[in-house]
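[1] Test case, fold it:
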Amino acid sequence: MRTAVVLFTRDLRVHDNPALAAACANAEQVVPMFVLDPGLQRLSANRALFLHQSLRDLRETLRTLGGDLVVRTGDPVAEVIKVASEVGAEGIALTADVSGYARRREQRLEQECQQHRISLRLFPGTSVVPPGGVRPGGGGEQYRVFSPYYRAWSAAKWRDEVATPARIVLPPELIIGELPEPPPGESPAAAPGGETEGRRRLTTWLEHVGPYDDLHDDMAADGTSRLSAYLRFGCVSPLTVANAARALDGPGPDAFVRQLGWRDFYYQVTAGFPAISTQAYRKSGDGEWRDDPEALLHWQEGTTGVPVVDAGMRQLRAEGWMHNRARLITAAFLTKHLGLDWREGVRWFFRWLIDGDVANNSGNWQWVAGTGNDTKPYRRFNPIRQAERFDPDGVYVRRYVPELISIPGRAVHQPWRLPDTVRSGLDYPGPLESHRDEAVWLRP
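    Below is the predicted model of the structure:
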């Protein structure tokens, strides 16, 4: 009887999971498996909690199909080879990924499979179009600019979605393994993990995507999908999301699909440049960064004295998520105004963001810092003008900086300009001193 092992990584779903579908179509017995890597568990409390919630949901779904989720703890390569040998598996199926860690895992697994005479197959599933699925002319390995990539991405033939397996049969006498209790997260308002919740949110989002083109930068409206964490862990298929939005008419769905194109763009960038979290993609933009631990701490804690920056940083800690416009503003403030190294921002966001993945977190940080794929690397974001444009009534700021809730209108964006009699009653700091002539932009 043919047996296959499916090693889940960042594809924690049964709907449109090519690796799982192929294993079930070609083997009579299938072992769905996840390995808890202690090294990765230490990286982020928020992501660890979301992961455990997603694994519990995946296990329940697999059980409804007759299977289960086999759980082990340790080195993923060693553990999956061990289980494959125990059940006499002929093959291992794995969804391909682009980070340096994932690529090393794939290479090690391939070597072990060759030694044990086990077939290893990699499948798409972490992006709409696999990295390398579209390439620039002239023999280039990757697109460096988004617009031509997006044109090629939009014109490409996307793969067909695959159905959920009708049934999964486990090998007999296989030790399933227990999932440990979920670890505590750090963000009290974090979204719950799991495919069930992700698909529910997708259904709800598709009913509200119409005005996305107008609202996705409106910080107070909160008019974005909030699906990023579910995409990061593969609780929902990016292809399913893209197809569902593409089937709808209007500028809102089109604008949303474009954001999925941006996500894929950074995946193909990272596939060609796996050091994206630590090395500048564009070396000439990696200037001399200041060393200012005190300023960094104020930025991390949301006490810079610039309300829109502080609101974004406090949302990050409260929810394990931040509005995309706030991500741009806070990242630009750290790098272009405080002059601090973008890698500090990458690390801090990785600690808190549930949706933090190597490709998009690091790629976007480099874009803002001027070391990445931005065609205008020297652009600056004026945080005050950004706030007045995308949070004109200060609703977003007051939501996360309650010290300013009594300040009316746009005055909330520049509290240091209020009369001293008003400022004296505020428990809120003035703006940080900077070595970059802050007076030019803080007091327009």
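
[2] From now on I want contacts and neighbour counts done on CA atoms only, so please keep to that.
    Will do.

[3] Just want the most central residue of the protein.
    residue 355 (3.3 Å; C-alpha atoms, centre = their mean).

[4] and that one, how far is that from residue 227?
    With the distance defined as C-alpha to C-alpha, to the nearest Å, residue 355 ends up 9 Å from residue 227.

[5] what do you get for residue 128?
    When C-alpha to C-alpha is the yardstick, residue 128 and residue 227 sit 15 Å from each other.

[6] try residue 297
    Separation of residue 297 from residue 227 (C-alpha to C-alpha) stands at 29 Å.

[7] Could you check which of the two is surrounded by more residues?
    Neighbours per residue (other C-alpha atoms under 10 Å) separate residue 297 from residue 227, with residue 227 holding more: 19 against 12.

[8] Now do the same contact list for that one.
    Shown in contact with residue 227 (C-alpha atoms under 8 Å, 6 or more residues apart in numbering): 198, 201, 202.

[9] With neighbour count, distance to residue 269 and secondary structure as added columns, please give those residues in CSV.
    Shown next, in CSV, are the contacts of residue 227 (neighbours: other C-alpha atoms under 10 Å; distance: C-alpha to C-alpha, whole Å; DSSP: H, G, I helix; E, B strand; the rest coil):
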residue, neighbour count, distance to residue 269, secondary structure
198, 25, 26, helix
201, 16, 29, helix
202, 21, 27, helix
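
[10] another one to check against the first:
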Amino acid sequence: MRTSIALFTRDLRVHDNPVLHAASAADRCIPLFVVDDAIISSAFFNANRASFLTDSLTDLDAALRDRGGRLVVRRGNPVDEVARVVREHDVTEIHVAADVSRYARRREEALRELAADLHVHDSSINAVPPLSLTPSGGGDHFAVFTPYFRKWETVHRRGVLPPPRRLTVPELGGDVPELRHGTPSPDLAEGGETVGRKMMTSWMHTGVADYADVHDALADDATSHLSPHLHFGTVSVTELLNGVGTATEGAQAYTRQLAWRDFHHQVLAARPQSATRDYRTRHDRWRHSEHDLAAWRDGRTGYPIVDAAMRQLAREGWMHNRARLIAASFLCKTLYLDWRLGAQHFIDLLVDCDLANNQMNWQWVAGTGTDTRPNRVHNPLAQAARYDADGRYVKRYLPELAQVDARHVHEPWKLPEAERDALDYPPPVVDLAEAADRFAAARGLRRHR
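    All right, here's what the predicted structure looks like:
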């Protein structure tokens, strides 16, 4: 009798899951998730991800029960817990998704030592595995996105796999726990494949067509909001790409954004030290200012577009992509504070925080990463005028400015003194012109006024 383990990692779904699809062909299948103590005790695990993970595991368990099975959840070292299940139930094969992180590779090596055949399937994280594409001129990875994307587009993607109809799971303990890790954001989105698939279907049918035109409009919030589901694997990036297609300009623009995820994964896979060190150093001598850092974290910089972004992060555990660029540029280039401080704050709160995308996006904005224009600055006033002209995004997250007219909502310091003094809102923490001069001097640039 064949008995398999489907070891779930970041693929918490039953649809289009290569691991579960293969493991369910055995006579008996044990769907197993191990709450990894090394991960949940790390600085990378936060209250928002704990809540979303609990939702996702609960939903996965329900989907497996609908098919005659259940999710078995253990806690501890994943290899030790898998080994225990292998011994107790005469497991003959183990199925797991590929991953390129050093931690995952060590886990895979240890699993190969167990008394069961190990089958490593296509990554559930990426459409194209991180180390599978290399430049034709040599090198272990692409350092610039555009040539990577041209090659990425040519890769043949597998078809979408159906969920198993029925599962036979042996009797064994291990129910889904409620993972508590502090207090989550008050407006945190719900996790789980059921929610994710509804969002994905709606996005394919009604959202993505206009993506190219409206994705940067902050108040419209017209993005897919699927990034947490992609991070936890409650939706399949392969199914998403296949469903979106490339027939519209919006679909093409959205596909390009999904390719950026794979691009950052291949950069970090090739240069793992870039998680904490500059990918391309600019020899920055970053400022140290607890006051300015606290103002940025708390959404009290005096620049409403920046503060709205930071308040959205605190309230929802998520932030609009354009807002992420604005907030990150303000920290690194306007306040000239170390990008690692901002990256850690995002790690502390973002539900969709993926190490590769978080760190490499921060480095891109800081000019220490793969950006071919490392000294560009996202001026918060220019960004506000372009992407939140009427101030609706700012007013949504800064109630103290809700009654300020659109002419002044992005520059409340220009209000008459009596009106300005009545607001519970701080003056700007820095003058933009002075900040630009400081950044230019730090990077050895000429400033043209």
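
[11] before we move on, back to that, quick check: the residue nearest to the centre of the first structure is in a strand.
    No - Residue 355 of the first structure is assigned coil when assessed by DSSP: H, G, I helix; E, B strand; the rest coil, not a strand.

[12] Where do the strands of the stretch 251-400 of the second structure begin and end?
    Ranges of strands in the stretch 251-400 of the second structure, per DSSP state E, counting those that start in this stretch: none exist.

[13] Just the helices from it, written as ranges.
    Secondary structure of the stretch 251-400 of the second structure by DSSP state H, counting those that start in this stretch: the helices cover 290-298, 304-316, 321-329, 339-349, 355-366, 380-387, 392-397.

[14] Quick check: which of the ones you listed is nearest to residue 283 of the second structure?
    For these, the distance to residue 283 of the second structure is smallest for helix 355-366, at 11.9 Å, taking C-alpha to C-alpha.

[15] re earlier: among the contacts of residue 227 of the first structure, which recur in the second structure?
    Retained in the second structure by both residues aligned by TM-score structural alignment, their matches' C-alpha atoms under 8 Å are the following of these: 198, 201, 202.

[16] between those, which is nearest residue 169 of the first structure?
    Residue 169 of the first structure has its nearest neighbour among those in residue 198, at 25.6 Å by C-alpha to C-alpha.

[17] Return the residue of the second structure aligned against that closest one.
    Residue pairing (TM-score structural alignment): residue 198 of the first structure is matched to residue 196 of the second structure.

[18] what's the answer for residue 135 of the first structure, then?
    For residue 135 of the first structure, the aligned position in the second structure is residue 134, judged by TM-score structural alignment.

[19] Quick check, that match in contact with residue 144.
    No - assessed by C-alpha atoms under 8 Å, residue 134 of the second structure is found out of contact with residue 144, at 11.5 Å.

[20] My read is that residue 184 of the second structure contacts residue 45, right?
    No - if you go by C-alpha under 8 Å, residue 184 of the second structure and residue 45 don't touch, sitting 11.7 Å apart.

[21] Once you drop chain neighbours, what's closest to residue 27 of the second structure?
    residue 2 (5.2 Å; C-alpha to C-alpha, 6 or more residues apart in numbering).

[22] Tell me who's in contact with residue 356 of the second structure.
    264, 265, 267, 268, 275.

[23] Which position in the first structure pairs with the first one?
    Under the alignment by TM-score structural alignment, residue 264 of the second structure pairs with residue 266 in the first structure.

[24] quick one: its match and residue 136 of the first structure, what's the gap?
    Distance, residue 266 of the first structure to residue 136 of the first structure, using C-alpha to C-alpha: 15 Å.

[25] Those two: which is more packed in?
    residue 266 (27 against 14).

[26] From residue 367 of the first structure, how far off is the nearest residue to the more buried one once chain neighbours are set aside?
    In space, and not counting its chain neighbours, residue 266 of the first structure is closest to residue 359: 5.4 Å by C-alpha to C-alpha, 6+ apart. Remark: distance between residue 359 of the first structure and residue 367 of the first structure (C-alpha to C-alpha) = 12 Å.
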